[in-house]
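Visitor: Mind folding the following:
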Amino acid sequence: MKLTVVGTGYVGLVSGACFADLGNQVICVDIDEAKIEGLKNGVMPIYEPGLKEIVERNHEQGNLKFTTSIEQGVQESDIIFIAVGTPSAEDGGADLSAVEAVAQKIATNLNDDKIVINKSTVPVGTGDWVEEYIAKHKTTEHDFTVVSCPEFLREGSAVSDTMEPDRIVIGSNDQQAAETLDQLHQDFGAPIIHTDRYSAEVIKYAANAFLATKISFINEIANICELTGANVEEVARGIGTDHRISDKFLRAGVGFGGACFPKDTKAIVKTAQEYGYDFKVVNSVVEVNKLQKKSLVTKLKQILPDLAGRTIALLGLAFKPNTDDMREAPSRTVVKQLLEAGAEVKAYDPIAMEEAQEIFGDDIEYATDAYDALKDSDAALLVTEWNEFQELDLLRVKNLLQQPILIDGRNCYQPAEMKEEGFIYHSVGRPAVTKEDLLAFEEIAATGE
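Guide: Next up is the predicted model:
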């Protein structure tokens, strides 16, 4: 099939590349000229495992083209995906200005009957709005159909999520369009769920809000565990084996970030408000997450009350491993707190250093690797669970730090191991290792009692 995907972010570029890899003719459109030129030359605008190889292969074979011309994309395709960003507006709702800009271009370039697919995450009713907008502004008598087909990609595993999805949701009020999209998606081998357009639009927000709720819930449980002496990992294991709950998204940490959960939780709360409903549960999820992002520095201040003039090593800047995305990343909150407390920050991330420099500029120091960040620092904060941070040489870490203080926001290490290695160690929802614990441990080791 002939497809155009407007927008070359995570959703658009990955979707376009994967559809091309299945034999479709795909045009990827973006208004950013530098990004398009880069893609033509094999330069990826995002870091995503496996994406570069698929893009280069299909571009060379002619299945995947890149252009800044939306007009070309509309006129040379039968199916047009809208996959542009819908960031949070000031009121918490979704900013649909980019969607409107695409709809305007589609309206003025219809040269045949088209299927228009909202792939972007948009509030319920957006399909109606896009349909009305194109109908009002179109300059020919050609027909079109608007369909909702939300994405469910996870950054860091977007390619595999696209090629091996749990399900495909097609929200359409047009049977013929739905059958065409069935054919387009048949090679993915996933269950196809047919709904009306409204339901498809809500499904995306509902899924992300529920997953975010699980994260904030287990973080709240972790906070209770810290107060009571329980271990959140044991609690998560105990409840996660219940098949009604499952163990997915029950790992306590320093909060969620990225392009989806923060904006989508706020957006569904805003939509509920517009319809006169107070979505209390998800409102609380948002508030809990804000507080959780501040927990690492709070724990650090319990050990070092005065951070002025201290150098703090930050391990991890991206909101999760296998991506360079720092949108709403916990590291941003952590850096702000540390700088406000007068500390100096020395940070390292395997992938997100360039992105970090765009955000923090000269406010922080950028290390060449994890050990460079740790050298002569007064304490270390582990923010992102990259594999290399979970496999550090702990003896070397201890020798590099001015004081053996490690605050682990992702529970990458075990408290017993850290006590044995001589660290003052705080994690999330598990017993801390204090200076007093270390002294007692050393005394027992010395006496053998």
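Visitor: can we go C-alpha only for contacts and neighbour counts from here?
Guide: Will do.
Visitor: Could I get the full set of strands for the stretch 101-250 of the chain?
Guide: In the stretch 101-250 of the chain, strands defined by DSSP state E, counting those that start in this stretch lie at 114-118, 144-148, 168-171, 192-195, listed in chain order.
Visitor: other SSEs contacting the last one?
Guide: Spelled out, that is strand 192-195. In terms of contact count using 3 or more CA pairs under 8 Å, 6 or more residues apart in numbering; DSSP states H and E, strand 192-195 is assigned the packing partners strand 168-171.
Visitor: quick one: buried residues of the strand it packs on?
Guide: Applying a neighbour-count criterion of 16 or more other CA atoms under 10 Å, the buried positions in strand 168-171 are 168, 169, 170, 171.
Visitor: Skipping adjacent residues, who's closest to residue 364 in space?
Guide: Using CA to CA, 6 or more residues apart in numbering and skipping the chain neighbours, the partner closest in space to residue 364 is residue 345 (5.2 Å).
Visitor: Contacts for the strand or helix carrying that neighbour next, please.
Guide: Secondary structure here is read from DSSP states H and E; on that basis residue 345 sits in strand 344-348. Counting by CA atoms under 8 Å, 6 or more residues apart in numbering, strand 344-348 makes contact with 309-317, 335, 338-339, 364-370, 373-374, 377, all of which sit outside it.
Visitor: Please indicate which of the residues you listed are buried?
Guide: 310-317, 335, 338-339, 364-367, 370, 373-374, 377.
Visitor: Would you do the same for the sequence below? I want to compare the two.
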Amino acid sequence: MQLSIVGSGYVGTTIAACFAEVGHDVVNVDIDEDIVATLNDGDAPIHEPGLDDLVAEHAGDRLRATTDYGAVRDTDATFLALPTPSEDDGHIDLSIMKAGARSLGAALAEKDGHHLVVTKSTVVPTTTEEVIAPILEEESGKTLGEDVDVGMNPEFLREGSAVEDFLSPDKVVLGSETERAAETLRDVFDPLVARADDPPVVETGVAEAEMIKYANNGFLAAKISLANDIANICKEYGIDSEEVLSAIGLDHRIGSAFLGAGVGWGGSCFPKDVAAIIAAARDVGYDPAMLEAAVEVNDRQPVRLLGRLREHLDPDGARVAVLGLAFKPGTDDVRNSRAIPLVEALLDANADVVGYDPVATENFREKYPEIEYADSAGEALYGADAALVVTDWPAFADLDAEFDAMATPVVVDGRRIVTRREGIVYESLV
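Guide: Sure thing, here's the model as predicted:
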């Protein structure tokens, strides 16, 4: 099929390259000329394992990029993969989505035949039908359900494994309101489903598909926060929380995934999505107490980590190494990283902060140019009074002699990845 993807960010670039991989002809539409040029040169504009290879393989063949919205007229379906950032009150900002829908609608005004517009961005229930669809109708002059249809296909991509997640999905969710839209979505995803050994395909309504994404992330965020709450209690009793959580994970009703206790969840999805569905629930008169509690527990974890540090030294004037700046290993994304509240608290306490991350240093430097950055974990630890382990990069598990170069080897581990040994004062968060 001929597909167009509006937006060449994290999701847009990944799904474009993966759709090309399963045999579709794909064009990315983006207003950023540098990103368009990067894609057409065969390079990925973001750091994601496996993505560089796919873009390099398909660029100039089944994958191309352009700034011209007119390219959508030569395609059968368009996926809107545009940012929906959080507003201060938790609601999502739809301004970029609306602008994209207007440009798309104007381009479709000159297209003959049917076209399917699929929301790929994460939006609260009813957004596609009540916000996006009317814009498309107004700008295109076409009738919804006749000349143009809308659909919803939520993404479940984890940063650091997005390519694998797309090509080997746990499930595929296809939201539509007409049989023609449903049939087009099946045609788009049939090659992926066949290649991925027939994962479950959920065909549902558009609003239901929108809600599935929020329910998915809300549940996972709450599961992590509950694991952290249990681990915090274990810590107060001197109980090994890993043994406890590992044991309950053997219960098939619970499962072992997302029971890793630590300094909390961050990134571009969980914080934004949980805040958005909380705000949306309040808008319709419901108090989402469980989700609110999940956020409260998560926000408390960095504070507790700093509290563990204070048990061993006063950060005022101390040189503190922060190991891990990305919100999770395998990505250079620092959005809502747990390092952010820790660095801010350390600066407020007048600490001398030195940060290190294998790939996210430059992104973090844009936010905090005032702190020092090291080129290796060993360099960050050299002469430090304390170290905070924030991101569970596998390389941090191999640190050993590097701790001997610290001025006072106090290690507070927010991810329980460092091995406790003689010669360092080791404190885990949970």
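Visitor: Could I get the TM-score for this pair?
Guide: Structural agreement between the two chains, given as a TM-score (TM-score structural alignment, normalised by the length of the second structure), stands at 0.95; 419 aligned residues with a CA RMSD of 1.3 Å.
Visitor: so which of the strands of the stretch 101-250 of the first structure gets nearest residue 24 of the first structure?
Guide: strand 114-118 (15.4 Å; CA to CA).
Visitor: same for the closest one, what does it pack against?
Guide: Under the contact criterion of 3+ CA pairs under 8 Å, 6+ apart, strand 114-118 of the first structure touches strand 79-82, strand 144-148.
Visitor: Tell me who's in contact with the corresponding residue of the second structure for residue 286 of the first structure.
Guide: The equivalent of residue 286 of the first structure in the second structure is residue 295 (alignment by TM-score structural alignment). Taking CA under 8 Å, 6+ apart, we find residue 295 of the second structure in contact with 225, 274.
Visitor: Can you give me the distance of residue 295 of the second structure to residue 265 of the second structure?
Guide: As judged by CA to CA, to the nearest Å, residue 295 of the second structure and residue 265 of the second structure stand 9 Å apart.
Visitor: could you list every residue that touches the residue most central in space within the first structure?
Guide: Among the residues of the first structure, the one closest to the centroid is residue 258, at 3.3 Å (CA atoms, centre = their mean). The neighbourhood of residue 258 of the first structure, defined by CA under 8 Å, 6+ apart, consists of 319, 320, 325, 326, 327, 328, 329.
Visitor: swap the cut-off to 10 Å and go again
Guide: Residues in contact with residue 258 of the first structure, defined by CA atoms under 10 Å, 6 or more residues apart in numbering, are 154-155, 318-320, 323-330.
Visitor: got a list of what residue 359 of the first structure touches?
Guide: 326, 327, 332, 353.
Visitor: For residue 7 of the first structure, state which of the residues you listed is nearest.
Guide: Within those, proximity to residue 7 of the first structure (CA to CA) peaks at residue 327, which comes in at 17.6 Å.
Visitor: can you pull the contacts of the closest one?
Guide: Residue 327 of the first structure touches 257, 258, 259, 260, 262, 318, 319, 355, 359, counting by CA under 10 Å, 6+ apart.
Visitor: Alignment lookup: the second one to the second structure.
Guide: Using TM-score structural alignment as the criterion, the counterpart of residue 258 of the first structure in the second structure is residue 267.
Visitor: That match: helix or strand, and which one exactly?
Guide: Under the assignment given by DSSP H and E, residue 267 of the second structure is not contained in any helix or strand.
Visitor: what does the one 4 residues further on give?
Guide: With elements delineated by DSSP H and E, residue 271 of the second structure resides in helix 270-283, which encompasses its position.
Visitor: could you give the angle of the following helix or strand past that helix to helix 270-283?
Guide: Per DSSP H and E, helix 270-283 of the second structure leads on to helix 289-310 as the next helix or strand towards the C-terminus. Going by axes from the mean of the first three to the mean of the last three CA atoms, to 10 degrees, helix 289-310 of the second structure is angled at 140 degrees with respect to helix 270-283.
Visitor: Helix 289-310 of the second structure vs the first structure, mean deviation?
Guide: Between helix 289-310 of the second structure and the corresponding residues of the first structure, superposition yields a mean separation of 1.1 Å, by mean CA distance after the TM-score superposition for the first structure.
Visitor: What's the separation between the match of residue 286 of the first structure and residue 222 of the second structure?
Guide: Remark: distance between residue 295 of the second structure and residue 222 of the second structure (CA to CA) = 8 Å.
Visitor: shared neighbours, the two?
Guide: Looking at what touches both residue 295 of the second structure and residue 222 (by CA under 10 Å, 6+ apart), the common residues are 265, 270, 274.
Visitor: For the residues you listed, give me a markdown table that also has distance to residue 55 of the second structure and neighbour count.
Guide: Below are those laid out as a markdown table (distance: CA to CA, whole Å; neighbours: other CA atoms under 10 Å):
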| residue | distance to residue 55 of the second structure | neighbour count |
| --- | --- | --- |
| 265 | 30 | 23 |
| 270 | 27 | 21 |
| 274 | 32 | 23 |
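Visitor: hey, where'd the helices end up in the stretch 1-150 of the first structure?
Guide: 10-21, 33-40, 51-61, 70-75, 97-107, 126-137 (DSSP state H, counting those that start in this stretch).
Visitor: what's in contact with the shortest one?
Guide: Contacting residues not belonging to helix 70-75 of the first structure are listed as 2-7, 26-31, 65-67, 76, 79-81, 102, 105-112, 114, 116 [CA under 10 Å, 6+ apart].
Visitor: Same check on the fifth one?
Guide: Identification of contacts with helix 97-107 of the first structure by CA under 10 Å, 6+ apart yields 6-7, 69-71, 73-75, 80-87, 114, 116, 118, 120, 122, 126, 129-140, 142, 144.
Visitor: ok, now the last one?
Guide: Counting by CA under 10 Å, 6+ apart, helix 126-137 of the first structure makes contact with 96, 99-100, 102-108, 110, 116-118, 141-148, 171-172, 197-198, 200-201, all of which sit outside it.
Visitor: and the angle for it with strand 114-118?
Guide: Here the directions of helix 126-137 of the first structure and strand 114-118 differ by 140 degrees (the same axes, to 10 degrees).
Visitor: Would you mind measuring from the aligned residue in the first structure for residue 186 of the second structure to residue 176 of the first structure?
Guide: For residue 186 of the second structure, the aligned residue in the first structure is residue 182 (criterion: TM-score structural alignment). The spacing between residue 182 of the first structure and residue 176 of the first structure, counted by CA to CA, is 10 Å.
Visitor: I appreciate the help and will end here.
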